[in-house]
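Novice: what shape does this take:
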Amino acid sequence: MSSLHPRDHTAYVAPPPPLVPAGPGALDPVVSASVARAGAGGATLDVRTAAGRTGTLRLRPATGTAVRVTLRMDDVPTAPRASLVTAPHDGRCTIEQPPNAVALRLGALSVEVRLSPFSMELTDRHGRSLRQVTDVRDPNGRLTVLPLGVTELTDGSLAHHDSWTAEPDEHFYGLGERFTGPDLRGQRVECWGQDALGSTGTRSYKAVPFLLSSRGYAVLVDTTTAATFDLAHSNTGAWSMTVPDEVLDYCLISGTPAECLAAYRDLTAPALLPPRWAFGPWISGGFRQDSAADVRARARRIREHRFPCDVLHIDTYWQPHGSWSDMSWDTEAFPDPRGLVEALAGEGFHVSLWMNPHIGVNSAHYAEANRNGWFLRTASGSTWVGQVWGGAHPDTALLDLTHPGAVAWFGDRIRQAMAGGACVLKTDFGEAVPADAVAHNGMTGDRLHNLYPLLYNDLVAEVTREATADHGLTWGRSTWTGGQRHGAKWTGDPNADWPDLAATLRAGLSLSLSGHPFWSHDIGGFHGTPDAELFVRWAQFGLLSPLSRFHGMTSRLPWDFGEEAYTAVLHAARLRMSLLPHLHAAAVESVRTGEPLARPMALDHPNRPDAHAADLQYLLGPDLLVAPLYAPGGRRQVWFPPGEWLPYAGGEQPGKPTGEQHAGRGGEPGARKSGEPGNAPVGEPVTGPAWHRVELPLATAPLWLRAGSLLLTTAPADRAGSAPFPEVTAVWVRPQAEPSRTARAVLCDEDGHRTVITARLSSDNRLTLRTEGPGRPRLRVALPGFPHGALTAEVDGVPTEVGLWPGGEW
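Specialist: From the prediction side, this is the model:
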């Protein structure tokens, strides 16, 4: 049974409020119902609990694949709350009312309600059913699940709950950023954003009450409270949710994982597509003392090394210590901020600045904000003041972003900071609203805590959009339902060690399955200094993530880790830049569909047990398999999905003759180890579904290309920029088992307009490419597997050259 108990309190980490039952008999399930109204818009039921409470249960279509379930008990005091889920259209359904029952029929699902004793069942279009759990007890008669109903708490409020069946082979995903792994079966997860203080525990910066099942359904709870999910933890045959809100409001969604993510998008908001320059590497000076001279020197070295970089990030110390969110430059360290930013722009850099919503008690602005009531208050009415830096900064107060005056004032501070030419803000923190705080709009901290990251990033995004006349991108640490509208997230503050690399990867994939497609992380880890091998492997992972940023407590400049490491990281960075046509098109598709850019194996293969175990790898877009190295030694197991896969280096591999990239190595490159048939030999496709042990030299990125796909690449440049790709190469690797005669890819411009490129190979080896759409890129062709001169090719009727890959910088 989902326990309701107090939590440990950690200094400067705002925990959720404890949920303590009022005593024996506090649990009060719904036992019966009667139909009050029913029609094409849904059904309204009058319900009664075991203790005689009465209430209203509404069932109505939310989308064509989702039913919204809302339970509200009578005589419950209302309180300020935010609804974050909206039905995108006026849903219609068919109602049936057999004896003692009512049923809603939608095209993709149906919900049947038994009125007495009360229970519900969802059936999808394939005939699979999901049944509500109502009365499951252990041999001592103790309930082991929380049925639909309420529990009275010691403070007199109610916590709502509901439970549904869990099959033995069912897997659960979503609920935000989870460092413990994307598959949540057997866990009890609390959706409450907190400073995770690293990357290895159960706390997370980003929580989203969206649960995704491998059985073909999902649940989205509309709340900002600390919703808790018991996922076959207390009872292996059931999962439960507990929601300490005035109303239980959730959507039952039917469909494949991809279809459920599309419904999440429709019910909340589409993701913001970052501008194309944001897909280039970001490089930070790190969380340490910085100055204009340091930034200029960093920019100069980046360009001298010809290392790809679009964004220079200036972290906390652009502001004076003690005033870390006044949004004012430290004019001693940065005497001419506008001149600095303009000079960097002239060198092709976009500038990112750090911020947070806390005002230090020593700030020159503290007295004004406090006098005007712009800070959150305690229950007694005094200003809430706390320590959110662990002693590294004076105490702070937290801006009340429900107060129009505070919003206007802070918006002006942000506007002033961006007036100097900065392009984007890193919105740090946002998870520290204490549960007992009181806001201007009457909302208490237990309701405001999870909502606050949305208010914070909404404000920054609005000012950014105004200041840039372009985008509303923020680089945020905390989020909640719908936060994908702010664009970029990074996974917090990991240690510079191998376990945190793996935990960071798992957290990113968990976020992918929570409706947030654009995430990143601190390449090299944040705390400490990585050794050269760890730095290279983290950089290869980071440069094949949706977004890429080098950041930490110490230097993350690639040339500071030795020549061998630098060569390997430079190759990975140039590889990313060559893949930008593919990456950007996949990003546009993610916004359109709601599916993630980094695709966990379970997304496309929910019925394959191996796919659920392969939680340390992903597809980057539809056709590139990324399997980051998460331990020293250059070896790991990789699960290859169905089809044929080839190692992909994007051209000549640094330090090796062309064509020597390999998936397995024993003694000499490409040799199969004796007695290890699972190793994949060099130059040969790896056929899945299957696990293979791979060994990758330090300079080799962990990347494979799906045979049969048409991969669009470009010559790697020093920055992504925003201009159309000057030249695009269509790389077509045909599968050996079934030589493909057609392939298709999409190219997208900065505005997301799509140009479809189709390749066809005739029986006499004539290759034709056709483009359909607004783009008219200059296309080249790389088609490996044919002798030189055996092919002729044309693009839109014009003859073109054919390259042979591997070999050359395609």
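Novice: only C-alpha atoms for contact and neighbour calcs from this point on.
Specialist: Will do.
Novice: what helix or strand is D412 on?
Specialist: If you go by DSSP states H and E, D412 is part of helix 404-418.
Novice: residues in contact with that helix: which ones?
Specialist: The set of residues external to helix 404-418 that reach it, using CA atoms under 8 Å, 6 or more residues apart in numbering, is 326-329, 369, 372, 374-375, 399-401, 459-460, 463-464, 467.
Novice: rerun that using 10 Å as the cut-off
Specialist: The contact list for helix 404-418, computed with CA atoms under 10 Å, 6 or more residues apart in numbering, reads 325-329, 337-338, 351-353, 355, 357, 369, 372-375, 399-401, 419, 424-425, 440-441, 455-456, 459-460, 462-464, 466-468.
Novice: surely W480 meets S204?
Specialist: No - between W480 and S204 there is no contact, the gap being 11.3 Å when judged by CA atoms under 10 Å.
Novice: which residues do these two both contact?
Specialist: Applying CA under 10 Å, 6+ apart, one finds that W480 and S204 are jointly contacted by G176, C191, W192, G193.
Novice: sequence B follows; please return its structure for comparison with A:
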Amino acid sequence: MKFRDGMWLVAEGKRVEYAEEIYSIDQSQDGKKLSLLCPTMQVRSRGDTLNRPTMTIELEAVSDGILSVEVTHWHGAVNKPPYFDLFPDGKPSIDATVKKSDAGTTLTSGSVAATVTAEPHTFDIRFHSADGTHKLTSLLHRSVGLAYSPATSTPMQTADMRDIQHYILTQTTLGVGEQVYGLGERFGAFNKVGQSISLWNADGGTSSEQAYKNVSFWLSNRGYGVFIDAPEKVELEVGSERSCRVQTSVEGQRLKWYIIYGPSPKEVLSKYTTLTGKPNKVPAWSFGLWLSTSFTTEYDEKTVNGFLEGMRERDIPLQVFHYDCFWMRGFHWCDFEFMSSHFPDPKGQITRLKESGLVTKVCVWINSYVGQASPVFKEAAEKGYLLKRKNGDVFQWDLWQAGMGIVDFTNPEACKWFVGCLNKLFDTGVDSIKTDFGERIPSKDVQWHDPNVDPAKMHNYYAFIYNKLVFEALQERYGKDEAVLFARAACAGTQRFPLQWGGDCESTFEAMAESLRGGLSLGLCGFSFWSVDIGGFEGYPDATIYKRWVQFGLLCSHSRLHGSNSYRVPWLIDNDDKSEEGATAVLRKFSQLKCRLMPYLYSEAMEAIKHGWPVSVRAMCLEFPEDRTAWLCDQQFMLGSRILVAPVFSETGEVEFYLPAGKWTSFWDDTVLQGPMWYGPSVHKEKHGFTTLPVYVREGSILVLGKEAEQRTVYDWTKPENHEVRLYEPNESSSVVLYDADGKQVTTLNTAEEHGTWRVDGMEVRFRRGSRIQNY
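Specialist: Below you'll find the model as predicted:
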């Protein structure tokens, strides 16, 4: 939301008052907090303290590298829940200090500090590293304010606030060349500078400014991040109202955010996810290929078996089969009952599927809505399990399901009932849940079971409690580390309940690229695991789109074939082309590659969740923060820390990509390229068929891989007969931490050079300088 008309004028219909000076500073007894009293005019006489608002700014040392900033106008305003669940694993201790000097008062929280100016009649707060070597951002003149809409002309009007909106806003400075990333799974430009962004979950697909996953965290390329502690709608003007500032505003009487100092982006994410929660571990089987029935397609047991048998006949390894919406009757979603006309014996069918070896696990689609055609609706309504309107009616509309209601997860009994429904699914053999929807949660004319919650805050936060409930139900049934979701909606903290997928995309190269931008942005908000609908959700992908998307999708952390009104099995895409570049062969190759990568990929995943980093797709800037170009790359990504992937977004197979400094070896052949360099039409022009794409391994890497044509994602890759070790331009510091399929750290492999021969922990490795592969 914009509050000004250019630099000089206030926007029409708005009244804005800014903190004009820091009148006084109070220090808490424990030395962890400063309270600043800031009037909206400079106080030069006693009379200036009358008939003017003040704003209170509290600076608090939270943990190492984290300071909170809370701005309040009227302290008597009720701060209703829900609140973000912060420090879920316990709050770290912090040594805070307050020092006064001629420059001002400095509050230090480990590695980060804030200095409040000592200049009289001045408003100035600077954030910097504790040692003073890094300037981060500032709150300067006219950077903290309150606003009314419509504009008030006298304070007397605020006696009745029912028709007046009240906002708190802050503006942090943007330095020259500063860039901003994150803010959830956003499909537009990767760098958010210049954008107006509303953090308000919406079901808008992947080709708009809306987002399913709005996360109130952004990352700067200057070594810090900002987490906005506000579940309600947050509006940001990222260099779009004032080009040198990030403006954050909320409707209400208070605004709180945390500044998090790295200085590296990886350190920022580690500290941010200590604050909001680290992702849970997911089982190794979930990394394999998932096949869906697609959305509106017609299917039954025969159709499902035909798909699965077709995949096995073609040597395409498949781990999970997913039943999408129409496993239930139309108009009855979501009543958790298999459609008897198509699935007369669901438990028997799922048992037969698993016993036949056609599939390892089964997933089903659900949402948290109940259509009124189902008898379940009557039960849920009578027992008070559904969200209500203020007049006592059940909240209903005909959007999505006719007359549907919304499960009220603030009601403990509704939660028990919902988990009971899930347990019946688990009893049939269901292993995983796709938690779809959860974005269109009304915030007007609604009454939650918990009368204390703020409906505006519940809109985004609903995604957290919905996914948390289902994830914990899976953990209760299958074990802490065996739970896995396929979730669409999210807010800050939902990374704790993996995994998330990118939502409804079209079957085009453009949608493939925007999906990648969404995954990169979400990864920069602490989400370790992410997937995408391979082939695109909407439309009918041609063979070229399908095969390029297969390459991209199988190199994400998780991989699912899914569509809207057409099947995604490869032989239906290109009339069962049996050539080496047909859809079947391409899917087989990259599915087997995923299985082969498991020793590397799963070990990278264990390290990633420990720190709150993305596995894949990982933005280049996380690995190469000093490389200015790496911050611009939104058409490529890192698969873990060692492998660079550049998907192909063209009909011709031509691709342009960037390699940071060092030597990079093609995963496919002996080619070694030198960075930093852009490679494309003019330099080392690469044109790829459908069996390859640019996949380059970083200098100094040790890769532990499975054997060629591996078809499992769960196997004992720690045994020599099940793996291969590759070295890529090794050096004395080359090492890798290896985990087994249970997520247990097994060993750390290190290299050493003896008389010109490289060894890995005493095992001789054949190595040719510049060669791509070295086996022992």
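Novice: related to what we said a few turns ago, helices or strands up against the helix or strand following the helix holding D412 of structure 1?
Specialist: Proceeding C-terminally, helix 404-418 of structure 1 gives way to strand 424-427 as the next helix or strand, assigned by DSSP H and E. For strand 424-427 of structure 1, the elements it packs on are strand 311-314, strand 350-355, helix 404-418, helix 445-468, strand 474-476, strand 487-490, judged by 3 or more CA pairs under 10 Å, 6 or more residues apart in numbering; DSSP states H and E.
Novice: could you rerun that using 6 Å?
Specialist: In terms of contacts (3 or more CA pairs under 6 Å, 6 or more residues apart in numbering; DSSP states H and E), strand 424-427 of structure 1 is packed against strand 350-355, strand 474-476.
Novice: who does the last one touch, helix- and strand-wise?
Specialist: Meaning strand 474-476 of structure 1. Secondary structure elements in contact with strand 474-476 of structure 1, counted by 3+ CA pairs under 6 Å, 6+ apart, are strand 424-427, strand 487-490.
Novice: okay, and the first one goes to which residues in structure 2?
Specialist: If I follow you right, that is strand 424-427 of structure 1. The aligned range for strand 424-427 of structure 1 in structure 2 is 432-435, by TM-score structural alignment.
Novice: quick one: contacts of that stretch?
Specialist: Counting by CA atoms under 6 Å, 6 or more residues apart in numbering, the neighbours of stretch 432-435 of structure 2 from elsewhere in the structure are C363, V364, W365, I366, N367, V484, L485, F486, A487.
Novice: now the fifth one: how far from K278 of structure 2?
Specialist: To tie it back to what came earlier, the one meant is N367 of structure 2. Using CA to CA, to the nearest Å, we find N367 of structure 2 at a distance of 25 Å from K278 of structure 2.
Novice: the two: which is more packed in?
Specialist: For N367 of structure 2 versus K278, the count of surrounding residues by other CA atoms under 10 Å is larger for K278: 29 against 20.
Novice: quick one: which helix or strand includes the counterpart of the more buried one in structure 1?
Specialist: When the structures are aligned by TM-score structural alignment, the residue of structure 1 matched to K278 of structure 2 is P270. Mapping P270 of structure 1 onto the secondary structure by DSSP H and E places it in no helix or strand at all.
Novice: any idea what A492 of structure 2 aligns with in structure 1?
Specialist: Superposed on structure 1 with TM-score structural alignment, A492 of structure 2 falls opposite T481.
Novice: how many other residues sit next to its match?
Specialist: The number of residues packed near T481 of structure 1 is 31, by other CA under 10 Å.
Novice: now do the contacts for the closest residue in space to it that isn't next to it in sequence.
Specialist: For T481 of structure 1, ignoring the flanking residues on the chain, the nearest one in space by CA to CA, 6 or more residues apart in numbering is V208 at 5.2 Å. Applying CA under 6 Å, 6+ apart to V208 of structure 1 gives the contacts L175, G176, W480, T481.
Novice: next, V208 of structure 1: secondary structure please.
Specialist: Going by DSSP: H, G, I helix; E, B strand; the rest coil, the secondary structure assigned to V208 of structure 1 is strand.
Novice: separation between the equivalent of it over in structure 2 and G523 of structure 2?
Specialist: In structure 2, the residue paired with V208 of structure 1 is V215, using TM-score structural alignment. Relative to G523 of structure 2, V215 of structure 2 is positioned 11 Å away (criterion: CA to CA).
Novice: just give the nearest non-adjacent residue to the aligned partner of E259 of structure 1 in structure 2, would you?
Specialist: Structural alignment (TM-score structural alignment) places E259 of structure 1 against E267 in structure 2. Distances taken as CA to CA, 6+ apart place Y261 nearest to E267 of structure 2, at 7.8 Å, with adjacent residues excluded.
Novice: buried residues in stretch 719-731 of structure 2?
Specialist: Residues N722, H723, E724, V725, R726, L727, Y728, E729, P730, N731 are the ones in stretch 719-731 of structure 2 that count as buried (16 or more other CA atoms under 10 Å).
Novice: what are the contacting residues of the host helix or strand of the third one?
Specialist: When you say that, I think you mean E724 of structure 2. In this structure, E724 of structure 2 sits in strand 723-728 according to DSSP H and E. Residues external to strand 723-728 of structure 2 that are found in contact with it (CA under 6 Å, 6+ apart): 699-707, 717, 773-775.
Novice: most widely separated two among those?
Specialist: E699 and W717 (23.4 Å; CA to CA).
Novice: circling back to that earlier point, just checking, the match of E259 of structure 1 is part of a strand?
Specialist: No - E267 of structure 2 sits outside any strand when classified using three-state DSSP, being helix.
Novice: measure C251 of structure 1 to H582 of structure 1 for me?
Specialist: Remark: distance between C251 of structure 1 and H582 of structure 1 (CA to CA) = 34 Å.
Novice: those two: who's more crowded?
Specialist: Comparing C251 of structure 1 with H582 by other CA under 10 Å, the one with more neighbours is C251, at 27 against 24.
Novice: the helix or strand encompassing the more buried one against structure 2, how far on average?
Specialist: Remark: C251 of structure 1 resides in strand 248-254, with elements defined by DSSP H and E. Compared with structure 2 after fitting, strand 248-254 of structure 1 has a mean deviation of 1.0 Å; criterion: mean CA distance after the TM-score superposition for structure 1.
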